[in-house]
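Undergrad: Build me a model:
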Amino acid sequence: MDPSALWLGSRPLLLASTSPTRRALLESAGLPVDTQSPDVDERALEAECGGLAPTELALALARAKAEAVAGRAPGRIVVGADQVLDCDGTVFHKPANAEAARHHLAQLAGRTHRLHSAVALIGADGVPETFVETAHLTLRPLDDAAIAAYVALAGADVLGSVGAYRLEGLGIHLFTQISGDHSTILGLPLIPLLARLRVRQLLAF
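TA: Predicted coordinates for the structure are as follows:
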């Protein structure tokens, strides 16, 4: 069976993101994907949503991204996603530089944090459906020397993700325990998303 026959939509799924990781996850599941940047100012939206719980913030960001792209592409099936890292109620963003990355890792070392991965799915009717999945990750106790060595070795990877790590790279060395679906950790919970696409009769099985 040709993998492209899996998708029953008239046009490819439209991902409201330019994340290569999220696109790769969808394509690995056999889905044809177009991408479009949502051009959403995440930090400005977060400021407007002050006081939201981390899961609610992730949902608000995912929905804003999906709605921004759906507004420019009526009739398309659009997926927006966002991920929020929460450690005891404190939200972490991508580090701005290597110094910030070292600071983030020092705060997370020896503790368990949560990755809340939210998705907003908008169908041809323009109505968003949202959900969030959470993974729990525990970092090893790390001293300053270990953190500095990791940041130096990981290079640009520390700036591209919240928490200053990529599990699919050297970041795997930082952890003692991980609980949660791998795609949730990468920022796009595939199993619940595929279930919703199936309910909408957009998948062949």
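
Undergrad: hey, let's count contacts and neighbours off CA atoms from now on
TA: Will do.

Undergrad: what about the longest helix in this protein?
TA: Using DSSP state H to define each element, the chain has its longest helix at helix 54-70.

Undergrad: who are the neighbours of that helix, in terms of helices and strands?
TA: Applying 3 or more C-alpha pairs under 8 Å, 6 or more residues apart in numbering; DSSP states H and E, we find helix 54-70 packed against helix 42-48, strand 78-87, strand 112-122, strand 128-139.

Undergrad: Can you pull out the residues in contact with the longest one?
TA: Counting by C-alpha atoms under 8 Å, 6 or more residues apart in numbering, strand 128-139 makes contact with 55, 58-59, 63, 67, 108-122, 174-181, 184-185, 189, all of which sit outside it.

Undergrad: Just the buried ones from those residues, in ChimeraX syntax?
TA: Here is the ChimeraX selection string for the buried members of the contacts of strand 128-139, based on 16 or more other C-alpha atoms under 10 Å:
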select :55,58,59,63,67,108,109,110,111,112,113,114,115,116,117,118,119,120,121,122,174,175,178,181,184,185,189
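
Undergrad: Could you tell me the angle between the longest helix of the chain and strand 128-139?
TA: For helix 54-70 against strand 128-139, the angle by axes from the mean of the first three to the mean of the last three C-alpha atoms, to 10 degrees is 130 degrees.

Undergrad: ok and helix 54-70 relative to strand 112-122, angle-wise?
TA: On the basis of the same axes, to 10 degrees, helix 54-70 is oriented at 30 degrees to strand 112-122.

Undergrad: what's in contact with helix 54-70?
TA: By C-alpha under 8 Å, 6+ apart, helix 54-70 touches 16-17, 36-40, 42, 45-46, 49, 76-86, 89, 91, 116-122, 126, 128, 130-132.

Undergrad: From these, keep the buried residues only.
TA: Buried members of the contacts of helix 54-70, scored by 16+ other C-alpha under 10 Å, are 16-17, 36, 38, 76-86, 91, 116-122, 126, 128, 130-132.

Undergrad: ok, the residue nearest to the spatial centre of the chain - contacts?
TA: Within the chain, one residue has its C-alpha closest to the average C-alpha position: by C-alpha atoms, centre = their mean, that is Gly187, at 2.3 Å. By C-alpha under 8 Å, 6+ apart, Gly187 lies in contact with 22, 81-83, 117-118.

Undergrad: Another sequence for comparison is provided below:
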Amino acid sequence: MGTVAARPPALVLASGSPRRRELLARLGLPFEVRPPAAEEAPRPGETPAQTARRLAEAKAAAVMGDWVVAADTVVEVEGRALGKPRDAEENERFLRLLSGRDHRVHTGLALVGPGGAASLVSTATVRFRQLADWEIAAYAASGEGLDKAGGYGIQEKGMVLVEAIEGDFFTVMGLPVARLWTLLDELGYPLEGVWRA
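TA: Here you go, the predicted model:
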């Protein structure tokens, strides 16, 4: 009679992002959500990539759990970080800035386990097509971009804004899942039990 693998321990997702919840669920990883009360502002002298990593680490440290995963995404254009737009008007300004050009998306990823912690930054380059004024106004008015770095969501209506991606799609979505899987393995999380029925 074969032995049944124990259910892997639940991760704590230190994020309120529905995209990150969706990706963890798709992977089959057990998890619970505990959004942290952590600030999301860049510090003077930080690069956008450094900001993304530091904020991911801060979010992971802000919640309790044996296995905690956190991420933070920062959009960079011409060295300038774009966070979440405050309102539809600022969302329009972001889209005008991104229209017809490349920008970089940095997602910081932090994992804390019982035996240690690790963090990294995954970066992808995204090219927007040239957007018409009416598209910019209509997308901003939809409200979809208000809770997203850079003011757009690549997996929703915002998919039509994007002409090309160089790098990991899931980095742009907000959780570089292949990198997370590797970090879990490196820190000793029992991945072999995740996909067993």
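
Undergrad: TM-score for these two?
TA: After superposition, the two chains reach a TM-score (TM-score structural alignment, normalised by the length of the second structure) of 0.89; 188 aligned residues with a C-alpha RMSD of 1.7 Å.

Undergrad: if we can go back for a sec, if I align to the second structure, which of the contacts of Gly187 of the first structure are still contacts?
TA: Contacts conserved in the second structure for those, using both residues aligned by TM-score structural alignment, their matches' C-alpha atoms under 8 Å: 22, 81-83, 117.

Undergrad: quick check, nearest of those to Ala164 of the first structure?
TA: Ranked by distance to Ala164 of the first structure (C-alpha to C-alpha), these are led by Gln83 at 13.5 Å.

Undergrad: Give me the aligned partner of the closest one over in the second structure.
TA: Structural correspondence for Gln83 of the first structure with respect to the second structure (TM-score structural alignment): Thr73.

Undergrad: what's the answer for Ile147 of the first structure, then?
TA: Alignment note (TM-score structural alignment): Ile147 of the first structure maps to Ile136 of the second structure.

Undergrad: count of residues packed around that match?
TA: Residues near Ile136 of the second structure, counting by other C-alpha atoms under 10 Å, number 18.

Undergrad: buried set for the helix or strand where it lies?
TA: Assigned by DSSP states H and E, Ile136 of the second structure falls within helix 133-142. Using 16+ other C-alpha under 10 Å as the test for burial, helix 133-142 of the second structure gives 136-137, 139-141.

Undergrad: Out of those residues, which two sit at the greatest distance?
TA: Ile136 and Ala141 (8.5 Å).

Undergrad: just checking, Glu163 of the second structure touches Ile154?
TA: No: assessed by C-alpha atoms under 8 Å, Glu163 of the second structure is found out of contact with Ile154, at 10.8 Å.

Undergrad: so how many other residues sit close to Gly64 of the second structure?
TA: Heads up, residue 64 of the second structure is Met, not Gly. Neighbour tally, Met64 of the second structure, other C-alpha under 10 Å: 13.

Undergrad: and the gap between Arg179 of the second structure and Arg21 of the second structure?
TA: Computed as C-alpha to C-alpha, to the nearest Å, the Arg179 of the second structure to Arg21 of the second structure distance reads 16 Å.

Undergrad: I meant Glu40 of the second structure, not that one.
TA: For Glu40 of the second structure, the distance to Arg21 of the second structure - C-alpha to C-alpha - is 19 Å.

Undergrad: just Glu166 of the second structure next, same as before
TA: Counting by C-alpha to C-alpha, the gap from Glu166 of the second structure to Arg21 of the second structure is 24 Å.

Undergrad: Same check on Gly65 of the second structure?
TA: For Gly65 of the second structure, the distance to Arg21 of the second structure - C-alpha to C-alpha - is 17 Å.

Undergrad: roughly how far apart are Ala135 of the first structure and Pro12 of the first structure?
TA: For Ala135 of the first structure, the distance to Pro12 of the first structure - C-alpha to C-alpha - is 29 Å.

Undergrad: Ok, Ala120 of the first structure next?
TA: 17 Å.

Undergrad: And for Glu56 of the first structure?
TA: 28 Å.

Undergrad: for Leu167 of the first structure, same thing?
TA: Leu167 of the first structure is 28 Å from Pro12 of the first structure, by C-alpha to C-alpha.

Undergrad: Kindly report the same for Arg43 of the first structure.
TA: 30 Å.

Undergrad: The two: which has the busier surroundings?
TA: For Arg43 of the first structure versus Pro12, the count of surrounding residues by other C-alpha under 10 Å is larger for Pro12: 17 against 11.

Undergrad: Quote the end-to-end distance of stretch 153-167 of the second structure.
TA: 16 Å.

Undergrad: starting at the chain centroid, how far to it?
TA: Centroid separation between stretch 153-167 of the second structure and its chain, computed with C-alpha atoms, centre = their mean, to the nearest Å, is 14 Å.

Undergrad: That one corresponds to what range in the first structure?
TA: Here stretch 153-167 of the second structure aligns to the first structure at residues 166-180, judged by TM-score structural alignment.

Undergrad: Arg26 of the second structure: how many residues sit nearby?
TA: So Arg26 of the second structure, with other C-alpha under 10 Å, has 9 neighbours.

Undergrad: Could you do the one 3 residues further on as well?
TA: Residues within reach of Leu29 of the second structure, counting by other C-alpha under 10 Å, total 19.

Undergrad: repeat for Val127 of the first structure
TA: 12.

Undergrad: May I have the residues that are in contact with it?
TA: Not one residue lies near Val127 of the first structure by C-alpha under 8 Å, 6+ apart.
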